[in-house]
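In: how would this look folded up:
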Amino acid sequence: MDLSELGDRICILGPSNSGKSTLAQAIGQKCNLEVIHLDQFYHWPHTNWQVRPRDEFIALHDTAIAGDRWIMDGNYTGCMPQRFQRATGLILLDVSTSTSLVRYFYRTLFQSNRPGNLAGGQDSIKWAMLHHILVVTPKNRKRYTQLFNQAELPKIRLTSRREINQCYLDWSLQRPL
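Out: Presented below is the predicted three-dimensional model:
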């Protein structure tokens, strides 16, 4: 699929640490789209990933999707219906649990300035995140696949690091530094 087929309002879904934010940043840069990392709306900046009140998160989300040109990474299924109504394209990164786990350790230990990072936040290895990747994410994977299959949008499903890397090549994307 050609990147232009996804339009000017693209959603990227997938498990934690699958590369959603990095891909969003690369596509946003290439296509001149506003890059929206939902984790930054869901959590307070300058905290250790402290969650905002739900109504504030939804207000930030709904304001962002009202824009004309954006790429948004993150799941947050409670607000997917309104996001999918505005979206023109969908990308699902459906990578393995082991890939997500390796990426979590790598980004936490070696990437202090990564796309989607929380402003002023300090990444560290957390038992809660390990539990999320190993226990919660496999259950969510089925839900993401179902939502992806039901969406009546131009869409692409990438199931491995190899497929994701091929999209970077095919779409002439530059990985953020």
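In: all contacts plus neighbour counts: C-alpha atoms, from now on.
Out: Noted.
In: Show me the strands in this structure, by range?
Out: 9-13, 34-37, 70-73, 89-93, 155-158 (DSSP state E).
In: Redo the ones you listed as TSV? Include mean neighbour count and distance to residue 172.
Out: Formatted as TSV, the strands of the chain follow (neighbours: other C-alpha atoms under 10 Å; distance: least, C-alpha to C-alpha, whole Å):
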stretch	mean neighbour count	distance to residue 172
strand 9-13	25	17
strand 34-37	22	18
strand 70-73	26	17
strand 89-93	23	17
strand 155-158	18	17
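In: Indicate which one of the ones you listed is closest to residue 126.
Out: strand 34-37 (20.6 Å; C-alpha to C-alpha).
In: hmm, who's touching the closest one?
Out: 21, 24, 25, 28, 64, 69, 70, 71, 72, 73, 74, 116 (C-alpha atoms under 8 Å, 6 or more residues apart in numbering).
In: can you name the two of those residues that are farthest apart?
Out: 69 and 116 (18.2 Å).
In: quick one: contacts for residue 48?
Out: Counting by C-alpha under 8 Å, 6+ apart, residue 48 has contacts 121, 122, 123.
In: how about the nearest residue to the residue most central in space within the chain, chain neighbours excluded?
Out: Against the mean C-alpha coordinate of the chain, by C-alpha atoms, centre = their mean, the closest residue is residue 73 at 2.9 Å. Nearest non-adjacent residue to residue 73, counting by C-alpha to C-alpha, 6 or more residues apart in numbering: residue 12, 4.7 Å away.
In: so where do the helices sit in the chain?
Out: For the chain, the helices defined by DSSP state H cover 20-31, 38-42, 54-65, 80-86, 97-110, 127-131, 137-150, 161-170.
In: Sequence B follows; please return its structure for comparison with A:
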Amino acid sequence: MLSADDPLPFRPERILIAGVSGSGKTTLAARIGAAWDLRHIEIDALFHGPEWTPRPTFLDDVRTFAAEERWITEWQYTSKGTDEILPPRADLALWLDYPYRVVRSRLIRRTLARGVLRRELWNGNREKGPWNMLNRDPEENILAWQTKTLRHWAERMPGIEERFPHLTIVRLRHPREAERWMRAQA
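Out: You can find the predicted model right below:
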């Protein structure tokens, strides 16, 4: 596993960005995609159909873009089958392993902004509103989901390294490290 200060041994063409909800996966994916001319596929847009229902073509859509030569996406929906498709094709994984206070504050700001502005996210869906942050059900409340899944990647990464030895993993422990890493790649 590499750190923010380790040079990449190659120029990646298929990148996964892992991290808990609110870590900034989509924002970083868009930035890297623009900088390296990689197609950014926002995986939430493939998963969520109207009324927040899972799209039946989700895994087929993931297979289709994963077969392409150059892309970047968020590493999510691992329990839905994406681990069988994306890591075997990816050559780099960026793991945003940020402190709790960073990811929590980012998620609260994002959720409040989306809820108040009622901005469309994917396929006609909108954040349910700031009052939904009071719901204790992780399936209904993104803050409860973040709490439930906070250690998900730390628990999984040792097995991922073993299962996908071809995959270069860079662990970024703070947004400052991510910025330093981005500057070093230019």
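In: care to give me the TM-score?
Out: Between these two chains, after superposing, the TM-score reads 0.80 (TM-score structural alignment, normalised by the length of the first structure); 165 aligned residues with a C-alpha RMSD of 2.5 Å.
In: sorry, back to before: ok, which of the helices of the first structure comes nearest residue 7 of the first structure?
Out: helix 20-31 (9.7 Å).
In: Run the angle between the closest one and strand 9-13 for me.
Out: Inter-element angle recorded for helix 20-31 of the first structure and strand 9-13: 160 degrees (by axes from the mean of the first three to the mean of the last three C-alpha atoms, to 10 degrees).
In: how big is the offset of helix 20-31 of the first structure relative to the second structure?
Out: Helix 20-31 of the first structure, aligned to the second structure and superposed, deviates on average by 0.5 Å (mean C-alpha distance after the TM-score superposition for the first structure).
In: Using neighbour counts, pick out the buried residues of that helix.
Out: 20, 21, 22, 23, 24, 25, 26, 27, 28, 29, 31 (16 or more other C-alpha atoms under 10 Å).
In: do the same with stretch 34-50 of the first structure
Out: Buried, per 16+ other C-alpha under 10 Å, within stretch 34-50 of the first structure: 34-45, 49.
In: same thing with stretch 171-186 of the second structure?
Out: Buried, per 16+ other C-alpha under 10 Å, within stretch 171-186 of the second structure: 171, 172, 174, 175, 177, 178, 181.
In: Now distance to residue 136 of the first structure too, for the contacts of strand 34-37 of the first structure, in a markdown table please.
Out: Converted to a markdown table, those look like this (distance: C-alpha to C-alpha, whole Å):
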| residue | distance to residue 136 of the first structure |
| --- | --- |
| 21 | 20 |
| 24 | 23 |
| 25 | 26 |
| 28 | 29 |
| 64 | 27 |
| 69 | 32 |
| 70 | 28 |
| 71 | 25 |
| 72 | 22 |
| 73 | 19 |
| 74 | 15 |
| 116 | 21 |
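In: Throw the strands of the first structure into CSV and include distance to residue 141 of the first structure, thanks.
Out: Below are these laid out as CSV (distance: least, C-alpha to C-alpha, whole Å):
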stretch, distance to residue 141 of the first structure
strand 9-13, 10
strand 34-37, 19
strand 70-73, 16
strand 89-93, 10
strand 155-158, 12
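In: And the ones you listed: which comes nearest residue 60 of the first structure?
Out: Of the strands of the first structure, nearest to residue 60 of the first structure by C-alpha to C-alpha is strand 34-37, at 10.4 Å.
In: Relative to the second structure, what is the average displacement of the closest one?
Out: Strand 34-37 of the first structure sits 0.8 Å off on average (mean C-alpha distance after the TM-score superposition for the first structure).
In: Count the neighbours of residue 114 of the second structure for me.
Out: Residue 114 of the second structure has 18 neighbours, counted by other C-alpha atoms under 10 Å.
In: any idea how far residue 21 of the second structure is from it?
Out: Distance, residue 114 of the second structure to residue 21 of the second structure, by C-alpha to C-alpha, to the nearest Å: 14 Å.
In: got it, and residue 31 of the second structure?
Out: 18 Å.
In: Could you do residue 9 of the second structure as well?
Out: Residue 9 of the second structure is 29 Å from residue 21 of the second structure, where distance means C-alpha to C-alpha.
In: out of the two, which sits in the more crowded spot?
Out: residue 21 (20 against 7).
In: Please list all residues in contact with the equivalent of that one over in the first structure.
Out: In the first structure, residue 21 of the second structure lines up with residue 16, judged by TM-score structural alignment. Contacts for residue 16 of the first structure (C-alpha under 8 Å, 6+ apart) come out as 100, 133, 137.
In: make it 7 Å
Out: Applying C-alpha atoms under 7 Å, 6 or more residues apart in numbering, we find residue 16 of the first structure in contact with 100, 133.
In: Residue 94 of the second structure too?
Out: Contacts of residue 94 of the second structure by C-alpha under 7 Å, 6+ apart are 16, 17, 18, 169, 170, 171.
In: how about it, what's its match in the first structure?
Out: Per TM-score structural alignment, residue 94 of the second structure is aligned with residue 91.
In: No further queries at this time; thank you.
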